[in-house]
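Q: what's the 3D shape of this:
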Amino acid sequence: MESNNGFFNQYGGKYVAEVLRRPLDELEVEFKKAMADPEFVKELETIQRDYIGRETPLLYAETATKLLGGAQIYIKLEGLANTGAHKINNAIGQCLLAKRMGKKRIIAETGAGQHGVATAAACAKLGLDCTVYMGEVDVRRQQPNVSSMEMYGAKVHAVTSGSRTLKDAVNEAMRDWAANPDTTHYCLGSALGPAPFPDMVRDFQSVIGKEVKRQCAERNIKPTALIACCGGGSNSIGFFAPFIDEKEPRLIAVEAGGIGPGIGENASRMTGNTSREGILQGYKSRFLLDDDGQALPTRSISAGLDYCGIGPQLASLGKTGRVEFTSALDKEALEAVKFFARNEGVLFAMESAHAGAEAIKLAPKLGKDKAIVVNMSGRGDKDIFITCPVFRPVEWKQFLISELERLNDAKDIHDAELM
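A: So this is what the prediction gives:
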């Protein structure tokens, strides 16, 4: 399952400037040492249990199963992990490793904000300085997460270059790391980038799949399929990891179908018609690229899936057929949010709702003796600025107007007190 010198068949590698070769080589050596050190592993497991709240539950979605009339649906509730998503698994692992290496400062990129929140929280827990790069577009649509990052003490930089989304946040983080390699560790949030990041992130996130495998065995569940959303791929590869070398179950990754198949309308790297092999941001994989090899614009209602590339291991597994790729449209993801909220009392994040949408499609096609497990990689509290304008447009507009009036009144009162 591990890479071969940083490659998964033809994908992967370490395509970086010379200034980053040394910190990447050092990171690879120290990661392998740490994972072979029982004391490090024990400390990590203790933090996973006492701080993250592992293990997370595996919920039988009884009502959803009955309504869909097919396979039994189970939901892995990663949204119940501390900070509200799976991202904390990797953030804690990398920050603990960085502290062991003597690094004092952590930088991170973030799209939907969950990796930024997780990294900021991990740094607060472990006593490390934290800086997060986030595209200006994502800052606007994910203000609750920006607020949380700052509450944990992180400095959030809004990236105004390029498309002002996740791709550009990654670029800025890489530039920072290249300028400060001796004091700084780049806590990359997904299973992509130059080696050894794809191996590291997968291994730290594999706790999800290991728990699912154990929980299913304890309850005599033999899943026909595992379903996860897929942007860069951290939740999906962690979810799939213990099953990759087995023939079953089916492993299904769901990309962002956005609003349609056209250029700039989606973020479908494995299922879209504009995807091609290329080298970007330090690794070789499949990307949405133009004829000159430049990243094309992407679109998704979910900031965490709005990325032009995919992790190299997932690209390789897609090419061999071990992982099946599909996509869900924005409107399908929104319907999945509503379906699982009203019928199971579980509020999916917009990213995770893409996996939920695929479960809604797949379950009725399978027999009642079959089972599928959906990874709810995060919960949807963070998405109120996205979902409320759709589900409650009038009330949401009135709320924002009243809040603006309240803030203006408070400012007027404050200004008057200072006079």
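Q: For the rest of this, base every contact and every neighbour count on C-alpha atoms.
A: Will do.
Q: Would you map the strands across this structure?
A: Using DSSP state E, the strands of the chain run over residues 7-8, 11-12, 58-60, 72-77, 105-110, 129-135, 155-159, 184-186, 225-229, 250-258, 275-280, 283-288, 323-329, 371-376.
Q: what's the closest of the ones you listed to Pro194?
A: strand 283-288 (5.0 Å; Cα to Cα).
Q: any idea how far that closest one is from the chain center?
A: 17 Å (Cα atoms, centre = their mean, to the nearest Å).
Q: coming back round to it: let me have the strands of the chain in JSON lines, extended by mean neighbour count.
A: Listed next are the strands of the chain as JSON lines, based on neighbours: other Cα atoms under 10 Å:
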{"stretch": "strand 7-8", "mean neighbour count": "22"}
{"stretch": "strand 11-12", "mean neighbour count": "25"}
{"stretch": "strand 58-60", "mean neighbour count": "17"}
{"stretch": "strand 72-77", "mean neighbour count": "24"}
{"stretch": "strand 105-110", "mean neighbour count": "27"}
{"stretch": "strand 129-135", "mean neighbour count": "26"}
{"stretch": "strand 155-159", "mean neighbour count": "20"}
{"stretch": "strand 184-186", "mean neighbour count": "25"}
{"stretch": "strand 225-229", "mean neighbour count": "28"}
{"stretch": "strand 250-258", "mean neighbour count": "28"}
{"stretch": "strand 275-280", "mean neighbour count": "19"}
{"stretch": "strand 283-288", "mean neighbour count": "26"}
{"stretch": "strand 323-329", "mean neighbour count": "22"}
{"stretch": "strand 371-376", "mean neighbour count": "27"}
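Q: Of the ones you listed, which is nearest Ser402?
A: Per Cα to Cα, nearest to Ser402 of these: strand 155-159, 26.9 Å.
Q: one more to put side by side:
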Amino acid sequence: MSYQVNKKGYYGEFGGAFIPEMMHPNIEELQQEYMKIINSYNFRQDFIDLLKHYVGRPSPLYFAKRLSEIYQTNIFLKREDLNHTGSHKINNTIGQILLAKSLGKKRIIAETGAGQHGVATATVCALMGIKCIVYMGALDVQRQAPNVKKMRMLGAEVIPAVSGNQTLKDATNEAMRDWINNPVDTHYIIGSVVGPHPYPDMVARFQAVISEEIKWQLDEQRGRELPDRVIACVGGGSNAAGAFYHFLDSEDVELIGVEAAGKGVDTNESAATLTLGKPGVLHSAKSVVMQTEDGQIIEPYSISAGLDYPGIGPMHANLFATKRAKYLWATDDEVLEAALQLTQLEGIIPALESAHALAALKKIDMKPEEITIVNLSGRGDKDMETYLNHFGY
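A: Presented below is the predicted three-dimensional model:
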């Protein structure tokens, strides 16, 4: 069984491009050109060079000794938090800005939740001298204020989305409207493995550098390329897609995604899509979506702005449906506890999103000889106010 996208843009029954007529030119251009461009020699050289000399890759694979002692096993952290701009998001924006330049685009738009993708997009636009507009839910503008200031300092225009519950879904809606109105000169840098084909595949390919590095780094440190399991948080799912990518066909490697349960899956304040959702179309792709009986989107909730999304990437929907990957969930309280544990055991303050992956460690059985990789997708600078308010420091 192939877990990769097929020629029509589907992962099993999920994916595709359910787009309005006015978006056809944009999407068709990408579908026809993206593989040619990203497989070209010049693109590969530029991408690898920027990841190394600008982003700071490879990111370390760190053996968390004290955390491992607590769980009596071997836990490694893939340190995406050490990338330039503080998360995995920069891997994708470097790839997409190079693609946009190859297509001759003069203007970039993006959506952002936690602000990390917005900062990463604003960063590469500053690097390349291209105009940047970032749509962000008005609520997220308030709760992720440091990232909004960074985007503006980088020269981006940040436009608050005031519809819906003013979070990531609403920012995505506004960005798509902009793209429909500006089809010729604008490229939309989607930040996760969501949206119409080819975005889920394209973003996964740019993030696949994570699992590519894990394999040789683990071989270097432990004499084996394959861990026993890989754990990553999942909202739309790009950091998990990157961490899973090179292990998809290695059935012996357990893949675990962790969704945001918010205040609990039995409350009305959650974002655990695969637990609560059902098949549907959101943002131009078929996936699993949190929706009412008559198909209206249920507003999600999570303490982490980056996981506050009522859908999931079609790649993950298919991995869930085929049982290739297991998807757990973690509540806000479990996440805060896991974040504090890592901080005080290893001196690493994780992003709230990444802390969801850490919270899964208490929910799984790990043998002493096993190796578990946790993808530490981002650092906690942006979440300090939430942490300080909760812990009372």
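Q: of the strands of structure 1, which approaches Ser148 of structure 1 most closely?
A: Nearest to Ser148 of structure 1, of the strands of structure 1 and by Cα to Cα, is strand 155-159 at 10.4 Å.
Q: on that earlier part again, so which of the strands of structure 1 is nearest Ala217 of structure 1?
A: strand 58-60 (11.8 Å).
Q: How about residues contacting the closest one?
A: Gln72, Ile73, Tyr74, Ile75, Lys76, Leu77, Val212, Gln215 (Cα atoms under 8 Å, 6 or more residues apart in numbering).
Q: In space, what's closest to the first one - neighbours in sequence excluded?
A: Translated: Gln72 of structure 1. Leaving aside its chain neighbours, Gln72 of structure 1 sits nearest to Ala371 (4.5 Å; criterion: Cα to Cα, 6 or more residues apart in numbering).
Q: I'd assumed Glu62 was in contact with the one you found.
A: No - using Cα atoms under 8 Å, Ala371 of structure 1 makes no contact with Glu62, being 11.7 Å away.
Q: Quick one: map Ala122 of structure 1 onto structure 2.
A: Taking TM-score structural alignment, the alignment pairs Ala122 of structure 1 with Val124 from structure 2.
Q: got a list of what that match touches?
A: Thr93, Ile94, Ile97.
Q: Find the residue closest to the last one in space, skipping its chain neighbours.
A: Distances taken as Cα to Cα, 6+ apart place Val124 nearest to Ile97 of structure 2, at 6.7 Å, with adjacent residues excluded.
Q: Kindly provide the distance from that neighbour to Ile189 of structure 2.
A: Distance, Val124 of structure 2 to Ile189 of structure 2, by Cα to Cα, to the nearest Å: 11 Å.
Q: Now list whatever residues contact both of the two.
A: Thr93, Ile97.
Q: which part of structure 2 lines up with stretch 306-315 of structure 1?
A: Residue span in structure 2 matched to stretch 306-315 of structure 1, by TM-score structural alignment: 308-317.
Q: Next: stretch 162-177 of structure 1.
A: So stretch 162-177 of structure 1 sits over residues 164-179 in structure 2, by TM-score structural alignment.
Q: Would you mark the buried spots in the matching stretch?
A: 165-176, 178-179 (16 or more other Cα atoms under 10 Å).
Q: cool, stretch 357-371 of structure 1 as well?
A: Ala357, Glu358, Ala359, Ile360, Leu362, Ala363, Pro364, Leu366, Lys370, Ala371.
Q: could I get these as CSV with distance to Gly278 of structure 1?
A: Formatted as CSV, these follow (distance: Cα to Cα, whole Å):
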residue, distance to Gly278 of structure 1
Ala357, 30
Glu358, 28
Ala359, 31
Ile360, 33
Leu362, 32
Ala363, 35
Pro364, 38
Leu366, 37
Lys370, 39
Ala371, 37
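Q: Now the two most distant members of those.
A: Top of the distance list for those (Cα to Cα): Ala357 and Lys370, 17.9 Å.
Q: how about the nearest residue to Asp381 of structure 2, chain neighbours excluded?
A: Ala351 (7.3 Å).
Q: isn't that neighbour right up against Gly380?
A: Yes - using Cα under 8 Å, Ala351 of structure 2 is in contact with Gly380, at 3.8 Å.
Q: which of these two has more neighbours?
A: Ala351 (25 against 22; other Cα atoms under 10 Å).
Q: any idea how far the aligned partner of the more buried one in structure 1 lies from Cys229 of structure 1?
A: Matched to structure 1 by TM-score structural alignment, Ala351 of structure 2 sits across from Ala349. Separation of Ala349 of structure 1 from Cys229 of structure 1 (Cα to Cα): 11 Å.
Q: just to revisit the earlier point, between the strands of structure 1, which gets nearest to Asp203 of structure 1?
A: Per Cα to Cα, nearest to Asp203 of structure 1 of the strands of structure 1: strand 7-8, 14.9 Å.
Q: Contacts for that closest one, please.
A: Gly13, Ala195, Pro312, Gln313, Ser316.
Q: Just the buried ones among the residues you listed, please.
A: Buried among the contacts of strand 7-8 of structure 1 by 16+ other Cα under 10 Å: Gly13, Ala195, Pro312, Gln313, Ser316.
Q: and those, which of them are in helices?
A: Pro312, Gln313, Ser316 (DSSP state H).
Q: residues in contact with the last one?
A: Same thing as Ser316 of structure 1. Phe8, Asn9, Gln10, Tyr11.
Q: Chain neighbours aside, what residue packs nearest to the residue mapped onto the third one from structure 2?
A: Yep, that's Gln10 of structure 1 we're talking about. Here Gln10 of structure 1 is matched to Glu13 in structure 2, going by TM-score structural alignment. Once flanking residues are discounted, Glu13 of structure 2 sits nearest to Asn318: 7.3 Å by Cα to Cα, 6+ apart.
Q: now Arg152 of structure 2
A: Val158 (6.9 Å).
Q: correct me, but that neighbour touches Gly137?
A: No - counting by Cα under 8 Å, Val158 of structure 2 does not reach Gly137; the two are 9.9 Å apart.
Q: can you map out the helices along the stretch 101-250 of structure 2?
A: Ranges of helices in the stretch 101-250 of structure 2, per DSSP state H, counting those that start in this stretch, are 116-128, 138-143, 145-153, 168-181, 199-207, 209-222, 238-244.
Q: Could you double-check that Gly278 of structure 1 lies in contact with Lys284?
A: Yes - with contacts counted by Cα under 8 Å, Gly278 of structure 1 reaches Lys284, the gap being 5.6 Å.
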